[in-house]
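>>> need a structure here:
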Amino acid sequence: MAGHSKFANIRHKKEKADAKKGKIFTKLGREIAVAVKEGGPDPANNSKLRDAIAKAKSNNMPNDTIERSIKKAAGDISGVNYEPMTYEGYGPNGVAIIVEVLTDNKNRTAANVRHAFSKGGGNLGTTGCVSFMFDKKGQIMVEKNDKIDEDELMMLALDAGAEDFITEEEGYEIITSPENFSAVREAIENQGINMISAEVAMIPQTTTKLTDEQDIKKMKTLLNLLEDDDDVQEVYHNWEFDEEV
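Model (predicted):
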């Protein structure tokens, strides 16, 4: 995927998130709650919670909202249990799609995801049908600015355990193994460097372009339906998103 496309995709995602802050914060809160239930409410002793907090901050979730989410989850250990599930399928023209959810009602979620694929001209597949086309990696995106020295950032990231450092037109992409993601993210955060995105993600090995207007329209419908679903946490795909589209 072209570097321009990666930053355009993140910017587009953030613009949509800004328009639906309440929904996005609800999803992030759910992720925080799962992390608290698994490892406790103290971020110092819970790396999954630290990562969830970092993701929340990169999505402009206020600190007091994050704190409330942690306290609510810590005081509600016997409350709703969310189960992680993953769906895989195809969008228009064979675009590969992975949908990660946290749900308290598997039947409802499965029906909603199936409906989204159907309305978007795609179809759900079996487990593993597209995941082999993606790599699970820590991905940190940092926009260029005058205060960031490229060489210093690269050495900082590599010394902390990053696998790759990619310089793009608009910024830097830092790739880590899932196991080293927290250490690299924290090393960058401790230097006061702002990250526009920091998460363990499914990164496509190759991308697919859509040139037919109807295919593009259907793909947008599919993604919008999935992203509007409260149970859906993340949607990964290998559509080469064009900022002009």
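>>> contacts and neighbour counts: CA atoms only from here.
Fine.
>>> C-terminal to the helix or strand containing residue 22, what's the next element?
Element membership for residue 22, per DSSP states H and E: helix 21-39. Later in the chain than helix 21-39, the nearest helix or strand by DSSP H and E is helix 47-58.
>>> Following up with a second sequence; could you model it the same way so I can compare the two?
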Amino acid sequence: MAGHSKWANIKHRKGAMDAKRGKIFTRLIKEIMVAARLGGGDIDGNPRLRTAVAAAKAENMPKDNIERAIKKGTGELEGVAYEEITYEGYGPGGVAVMVECMTDNRVRTVADVRFMFSKAGGNLGESNCVSWMFDRKGQILVEREATSEDELMEAALEAGAEDVVVEESTFQVLTEPDDFAAVSEALQAKGIAFLEASIAMIPKNTVEVGDEQTARQLMKLLDSLEDNDDVQHVHANFDIPDAVMEAIS
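Next comes the predicted model:
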């Protein structure tokens, strides 16, 4: 099972996704603002904005919030100008980690990220040191109780999805980034609820972390990164066996 989807499943069972709803909205608003600033406020003419709005709708963000974020991005309303930065490094167990940030203070952000890596026994690396280990994909996670495999497979592939991966407790729908909005909208139109929907860096290969202590250190690093206000997304190529993941969760 891919590390990112397993991690999302564990967080959901712990209730962390609901507890962090406000933080999720903040990150989505930042992405919408930046997309609108860089490519304009026309959703049909701005693929990145369309993708960002689709992700926001997948999280049930109110329409008014989305429209305000677009206007802040285009300058119609006052808003903060965020800078995009991606940091790469290695966490406990040699796991490759990518940290996508949006910040109004680069110095603060890099200091925070470097400290979190160091505290966990990892280290930041140079640009592109691990990005080659990942493919950028649209990822939609659906709980298996939410729909049947046949219904999801038919709807997803018909809308342009690349693949539907059947996992222990979820279905993982993968798309090209440009097809993410169309696929997520098609599944929503079918009434299929999402556990998570985003543009993610999917690892080409994974590193198994079978030691409980190392796995616990890794989870602490990933959680601390996700809790940082400047961090948008965290991607890692770990694969922790189910028994170990359950023991540390």
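>>> any idea where the helices of structure 2 begin and end?
Secondary structure of structure 2 (DSSP state H): helices at 3-13, 16-19, 21-39, 47-58, 63-74, 106-119, 149-159, 180-189, 212-227, 242-248.
>>> packing partners for the longest one?
With contacts defined as 3 or more CA pairs under 8 Å, 6 or more residues apart in numbering; DSSP states H and E, the packing partners of helix 21-39 of structure 2 are helix 47-58, helix 63-74.
>>> And for the last one, what's in contact with it?
Read that as helix 63-74 of structure 2. Residues external to helix 63-74 of structure 2 that are found in contact with it (CA atoms under 8 Å, 6 or more residues apart in numbering): 29-30, 32-37, 40-41, 53, 56, 77-79.
>>> what about burial for those, which qualify?
With burial judged by 16 or more other CA atoms under 10 Å, the buried subset of the contacts of helix 63-74 of structure 2 is 29-30, 32-37, 40-41, 53, 56.
>>> Compile the residues you listed into TSV and extend it with columns for distance to residue 85 of structure 2.
Converted to TSV, these look like this (distance: CA to CA, whole Å):
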residue	distance to residue 85 of structure 2
29	17
30	13
32	16
33	15
34	12
35	14
36	17
37	16
40	21
41	22
53	21
56	21
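>>> any idea which of the helices and strands packed on helix 21-39 of structure 2 is most buried?
Comparing the helices and strands packed on helix 21-39 of structure 2 by mean neighbour count (mean count of other CA atoms under 10 Å), helix 47-58 comes out on top with a mean of 23.
>>> Residue 179 of structure 2 is nearest to which of the helices and strands packed on helix 21-39 of structure 2?
Among those, the nearest to residue 179 of structure 2 by CA to CA is helix 47-58 (8.6 Å).
>>> Just give me the mean distance for the closest one relative to structure 1.
Compared with structure 1 after the fit, helix 47-58 of structure 2 shows a mean deviation of 2.7 Å (mean CA distance after the TM-score superposition for structure 1).
>>> now what about that helix, what contacts it?
25, 28, 31-32, 35-36, 39, 41-44, 66, 177-178, 180-181, 184-185, 188, 194, 196-198.
>>> pretty sure residue 121 of structure 2 contacts residue 90?
No. If you go by CA atoms under 8 Å, residue 121 of structure 2 and residue 90 don't touch, sitting 9.0 Å apart.
>>> out of these two, which sits in the busier spot?
Remark: of residue 121 of structure 2 and residue 90, residue 90 carries more neighbours, 20 against 16, as counted by other CA atoms under 10 Å.
>>> For that one, give me its contacts.
Applying CA under 8 Å, 6+ apart, we find residue 90 of structure 2 in contact with 96-97, 117, 122-125.
>>> Check the mean deviation of the longest strand seen in structure 2 from structure 1.
Secondary structure of structure 2 read by DSSP state E shows that its longest strand is strand 134-143. With mean CA distance after the TM-score superposition for structure 1, strand 134-143 of structure 2 departs from structure 1 by a mean of 1.5 Å once superposed.
>>> angle of that strand against helix 3-13?
Inter-element angle recorded for strand 134-143 of structure 2 and helix 3-13: 30 degrees (by axes from the mean of the first three to the mean of the last three CA atoms, to 10 degrees).
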